[in-house]
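Engineer: I'll drop the sequence and a predicted model, then ask my questions.
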Amino acid sequence: MKQDTTRKYFLPYGFKLMFSYFLFVLIPVIVVGWAAYDSSINSIREQTRENLQGTLGQIRDNIQYRSEGEKRISDQIYFDNKIQGLLRYFENGWIGYELMKEYLMPTLSNAVHMSNIPVLLKVYIDNKVIPEIYNDQNPQFDPLRFVDYEILHMDRLKNEAWFKNLKLPEESYRGTEFVWQQVENDEEFHNISLIRRLMDINQKKQIGLTRTIVRLSDLIDAVDYRKIGESSKIFLLDGEGRTIKASGSNSPKSFENEVGISDHLMISESLPGLNWKLVALIPNSLLEKSAKKVRNLTILVCLISSFILFIIGMLVSNYFSKRVRKIVTSLNAFKEGDFHKRLFFSGNDEFTQIADAFNKMGENTDELIKEVYLANILKKEAELESLQAQINPHFLYNTLSSISRLAKFGEIDKLHEMVMGLAKFYRLTLNDGRLIISVNKELEQVKTYIDIQQIKYRDRLHVGYEFQTDVFGFDTVKLILQPFVENALEHALFSHSINLRITACLVGAAIEFKIIDDGIGMNQQTIDQIFTRDGIHVGYGIRNVDERIKLQYGPNYGVQLFSRLGIGTCVRITIPAVKEAK
């Protein structure tokens, strides 16, 4: 190569490096310092927000726990089949009275006294034969002055506005059709009711309604601003945005008066089932408490770093350069497998020589890798073809033996069917010399093989198929199912007949085949020996299929065996759901 002499004179490398260093040394320090400060502040704010959100979530969970505790009272009635039967077929006279006295009334009483807070349970029923049991119904008095239960007829609710407008969830017979709502005089006495259908699960129809009345304060006493932080405010809002409870150091009245405040962070949590929402207002001063310390510390670190970098740069500037970093970057690209990376330096110094040598090395390495890659592909195809060739003669030998027996006994029609089946099987197997076939053809191939064996085994062989159509569009290594069916017929059949079930389905990004039989089965020791290359001879076909799959798709795919003596065997074959390029 002719040497370029046009750039004989150039500035010394050390001079250029020192000039650029003095020009840019402070810029990285300032940028890094600002980024570190901004990142620290954002991290502190985010962590504080997450902590506050978690605290608000605990308040929400406390309210939900209380509400779930009261729901369990109605669960005692909702899921009691005996109560459902009693309410459905209540008999007048002594028998009905005894059942009501000995079971219904004690059950309702026990349900009420399960709660840790005062409750009033009202059970509305359609069966008018059952007598009503109730306390004073005067709406001017707080119903919770009685901690008890009441049995009332549904007729009492027909003219009640709240009952006409009641909207319960539609998930009948699941135990989730309930709603928390303030009805009748609940709002006046600061109560709330859990209203729920009473269902006859056997008859699948509604037979009544339960209403569990509790004090609102017993459910929401966890709403306390001190759990969030001083100067904070917390509000509990209903579904229409009205304030149910407000808590704060300055005794806030309602959330509406706080809307529009800009110096507070607002976080919220919804309460499923209650249709309420918790809203907390946290002053920004609480979030910025540590910001000043972080800012001062960042400035100090930046100043010290700038001074240290300036001194170090003057002492070792000859050892650092942008070209060195470029070389390191290119070497890292080589390490990661990118051998197309090239170095191009201007000038006529040592770095130009390094770049020329580096680029030449990259070209040589890339060519060598291509040669090795091509050789590995050819080797892989040769190994697949070798393993494939080991399967076909074994099957052909067994089938020809069956044909010989049919000819010996003069069963010409069955012999003809078996020969035609064999021809179809090998037409699918040959596949124009390709090792990869569609999943649809592989399934058709194994069905053809079973049709051949059906001639031999007749009524002793029963086969079921379960194929998802989604798998038909993908490809697979050919002849991976037939060896297992053949193995089951040769080694698993020990009684008068055998049942096989063959399935194919998509599982995530993979295709899963299963061959299940109810044959003699095998123990774990035999399974372990099958997958050992020097193991028992009966596992040859299984190892062959497993090796072909792993060779084609990698070690994450292959064959798994599950078996128990006297019960049967399940073979699971997994391949990736891929479509091979033609």
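Structural biologist: Yep, it's here.
Engineer: switch to C-alpha atoms for all contacts and neighbour counts from now on
Structural biologist: Will do.
Engineer: which strands and helices sit next to the strand or helix carrying Ile575?
Structural biologist: Using DSSP states H and E, Ile575 maps to strand 568-576. Secondary-structure packing of strand 568-576 (3 or more C-alpha pairs under 8 Å, 6 or more residues apart in numbering; DSSP states H and E): strand 510-517, helix 540-553, strand 558-564.
Engineer: Let's have the ones you listed in CSV, adding distance to Ile63 and mean neighbour count.
Structural biologist: Converted to CSV, these look like this (distance: least, C-alpha to C-alpha, whole Å; neighbours: other C-alpha atoms under 10 Å):
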stretch, distance to Ile63, mean neighbour count
strand 510-517, 45, 21
helix 540-553, 54, 20
strand 558-564, 49, 18
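Engineer: just the angle between the strand holding Ile575 and strand 510-517, please?
Structural biologist: Counting by axes from the mean of the first three to the mean of the last three C-alpha atoms, to 10 degrees, strand 568-576 points 160 degrees away from the direction of strand 510-517.
Engineer: next, the one to line up against it:
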Amino acid sequence: MLRTIQNMSASIRGKPVKLALKIPFLYFLVILLSVAFSYVVFNQISTHSAQNNMNEASLQTLTSIQTNVDFMVENVNNYSKMIFSDENLQNLLRQGNVYANLPTQSKVSLYLYNLMQAVPMIDSVYIFDNSGNLFSIGTQQSPTFTRANVQDAQWYSQVVSEQGKYILKLNGSGAFTESAEQNFVSFIRLIRDIDDTSTLGVLVINIKGEAFVKAYANLPNPSALPFAILDERNQIIAAHATDEVPFALFEQLLASDDLEIKPALQQTNAGFLPLESGSQSYTASFLTGGSNKWTFLSITPHNVVRTVNKSLVLLALALLIINGAVFFVTSFMISRSIIQPIHRLLRAMTKSKSGRFQKVPATRSSYEFQQLFNGYNNMIEQIDQLLKRIIEEQHTIRKAELNTLQAQIKPHFLYNTLDSITSLALSGLNDQVCDMLEALGGYYRASVSKGRDIITVGEEIEMVRNYLKIQKARYRDIFEAVYDVDESCCAIRIPKLVLQPLVENSLYHGIRSYGTKGTIRIRARRSGGMLTISVADDGMGMSEEEVARIIGSERDGQIQSFGLWGTLERLRIFYDDRSHFKIDSEPGKGTAITLFIPIGDGDEA
């Protein structure tokens, strides 16, 4: 591992790293990043899923608690019906005063006491008559008769408006002086005459607060869920606290004006709400509604969710690490099968640096390497052939360049032309001197052509015209020049000094050697994609053996025809063997050399 890090450090400093180390190292980085990313993503997803599951479970538990509480309240409602349906209580209240008949009072007291003994959740019972009297009895107090005007109670108008339906008030809204430390819920309803439904008084049944906490005692794992029951004013009726969520936290969250829990309770009947208290995060699940308009609230700390989710995340991380290790080991095996054939190829390529081109036996381990080795072997073979061809062409190019240079600037041609100009000047033929100088300048301007190696056919013809114009001044009665050039050919680009060597050969070796006046014909045509240029004379001519001998002697470096073979070879190399030529010659009838040059898309000016 240390060596791998050192090699990667060398790569950072600009040195290449072996592929055998680079591939496993990159695999390791990919695996490491993949495991880390997968762990983060899976942790987020699983945490979110666990939070949702816990929220749903909390909501289901709250629903069960709400159902149990509603059932308990409905039982109290049934007990209330039993109480105000009691004949003794009805008779006593019909008299308008609960003090009217002591024996009847005793019977009512005994009945209520026995009911509270049978129903432990009832803490006390209060009966108000219409005369401002109060009769009360409780589990911790004896029957008591006091003066109390029920109309002074805060809830009186509400219970009257309900027309016999019950209402629930936390701690009786302060109408009673209970000494119990815990909260209680007052079940309040009108007492009506069972005969004519007239109002006889008000019945109050105080339910112990702890009875509501016990409403979820029969649920699975009842001690795990911290919850609170809130009245319509979001006051805590009863609460079940845990070590993670103490009772004080419920009071703190409900008392704070900065939290959104109160608005959320008013906007929807059920939902979830994230909360913050200090450095701890919580999720509140709430359920509200029903005839009582009570709210059932549970608070779950996020660390509980993380604890539940921790084992699952660790298991997933272990699986990711195991899979990553297997993948990493496999990467070594895969990289080895790839690197070995590459090393064989690199060894062969290293030997080629010293000029030893060695083929590599093709491997059959994979189709790609087999094609690579076959391609390399074909390349080696082609390079070997190309080197031989380049060496041969270099010799040809050197000869052709030498011939071109000789054709461009021939000292004897320049000296002879200047001698002719001098003679004309001494003879006083100034007009001819000017024509000769103009032709000589035009010839050399075209020959140099601003350093260009490629000129148009029109420029090449103009250079030949100037050349023959000079030669005409020197040899007045030896030759005539005839030009038959198609205008469409003048814009075609060709290598410089293609025609001049051929025209020179026709003049010196064809006509002048023959000793009689002759004609040089220069013709240019285009046909399809080929340019056809011919230079013909009616001079001495040659036999086939002489043509072969002249070309062969120039190929061997013995210049006799002033650049014929060099010109042909220049065209062959320039056009990649796509150009060709034809020589028609017959002794005593002259010689015609025809060039066939391909025309490309960019060969026209």
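Structural biologist: Yep, that arrived. Keep in mind the model is a prediction, meaning the values are calculated, not measured.
Engineer: Drop the TM-score for these two in here.
Structural biologist: Scored against TM-score structural alignment, normalised by the length of structure 1, the superposed chains reach a TM-score of 0.37; 252 aligned residues with a C-alpha RMSD of 4.5 Å.
Engineer: related to what we said a few turns ago, determine which of the helices and strands packed on strand 568-576 of structure 1 approaches Leu387 of structure 1 most closely.
Structural biologist: Evaluated with C-alpha to C-alpha, these place helix 540-553 nearest to Leu387 of structure 1, the distance being 6.4 Å.
Engineer: what angle do the closest one and strand 558-564 make?
Structural biologist: 140 degrees.
Engineer: mind checking the SS state of Gly201 of structure 2?
Structural biologist: Of the three states, Gly201 of structure 2 takes strand under DSSP: H, G, I helix; E, B strand; the rest coil.
Engineer: before we move on, the earlier item: could the helices and strands packed on strand 568-576 of structure 1 go into a markdown table alongside distance to Thr574 of structure 1?
Structural biologist: A markdown table is the format used below for these (distance: least, C-alpha to C-alpha, whole Å):
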| stretch | distance to Thr574 of structure 1 |
| --- | --- |
| strand 510-517 | 5 |
| helix 540-553 | 9 |
| strand 558-564 | 5 |
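Engineer: For Asn398 of structure 1, find the nearest of these.
Structural biologist: Here helix 540-553 is closest among these (C-alpha to C-alpha), at 13.6 Å.
Engineer: packing partners for that closest one?
Structural biologist: Looks like helix 540-553 of structure 1 contacts helix 350-408, strand 475-477, helix 482-487, helix 524-530, strand 558-564, strand 568-576 (3+ C-alpha pairs under 8 Å, 6+ apart).
Engineer: Now distance to Gln445 of structure 1 too, for those, in a markdown table please.
Structural biologist: As requested, those are exported to a markdown table (distance: least, C-alpha to C-alpha, whole Å):
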| stretch | distance to Gln445 of structure 1 |
| --- | --- |
| helix 350-408 | 13 |
| strand 475-477 | 12 |
| helix 482-487 | 8 |
| helix 524-530 | 25 |
| strand 558-564 | 19 |
| strand 568-576 | 16 |
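Engineer: so which of those comes closest to Pro283 of structure 1?
Structural biologist: Closest to Pro283 of structure 1 of these, according to C-alpha to C-alpha: strand 568-576, at 54.8 Å.
Engineer: Now Leu422 of structure 1: which helix or strand?
Structural biologist: Going by DSSP H and E, Leu422 of structure 1 is part of helix 412-430.
Engineer: Would you indicate which residues of that helix are buried?
Structural biologist: Across helix 412-430 of structure 1, burial judged by 16 or more other C-alpha atoms under 10 Å covers Lys414, Leu415, Met418, Val419, Gly421, Leu422, Phe425, Leu428, Thr429.
Engineer: need the next SSE after that helix, C-terminal direction.
Structural biologist: The helix or strand immediately downstream of helix 412-430 of structure 1 is strand 436-438, counting by DSSP H and E.
Engineer: quick one, what contacts the residue nearest to Gly541 of structure 1 when sequence neighbours are not counted?
Structural biologist: In space, and not counting its chain neighbours, Gly541 of structure 1 is closest to Pro483: 6.1 Å by C-alpha to C-alpha, 6 or more residues apart in numbering. For Pro483 of structure 1, the contacting residues are Ile391, Gly541, Ile542, Val545, by C-alpha atoms under 8 Å, 6 or more residues apart in numbering.
Engineer: Wait, the second one touches Pro393, no?
Structural biologist: No - using C-alpha atoms under 8 Å, Gly541 of structure 1 and Pro393 do not qualify as a contacting pair, with a distance of 11.8 Å.
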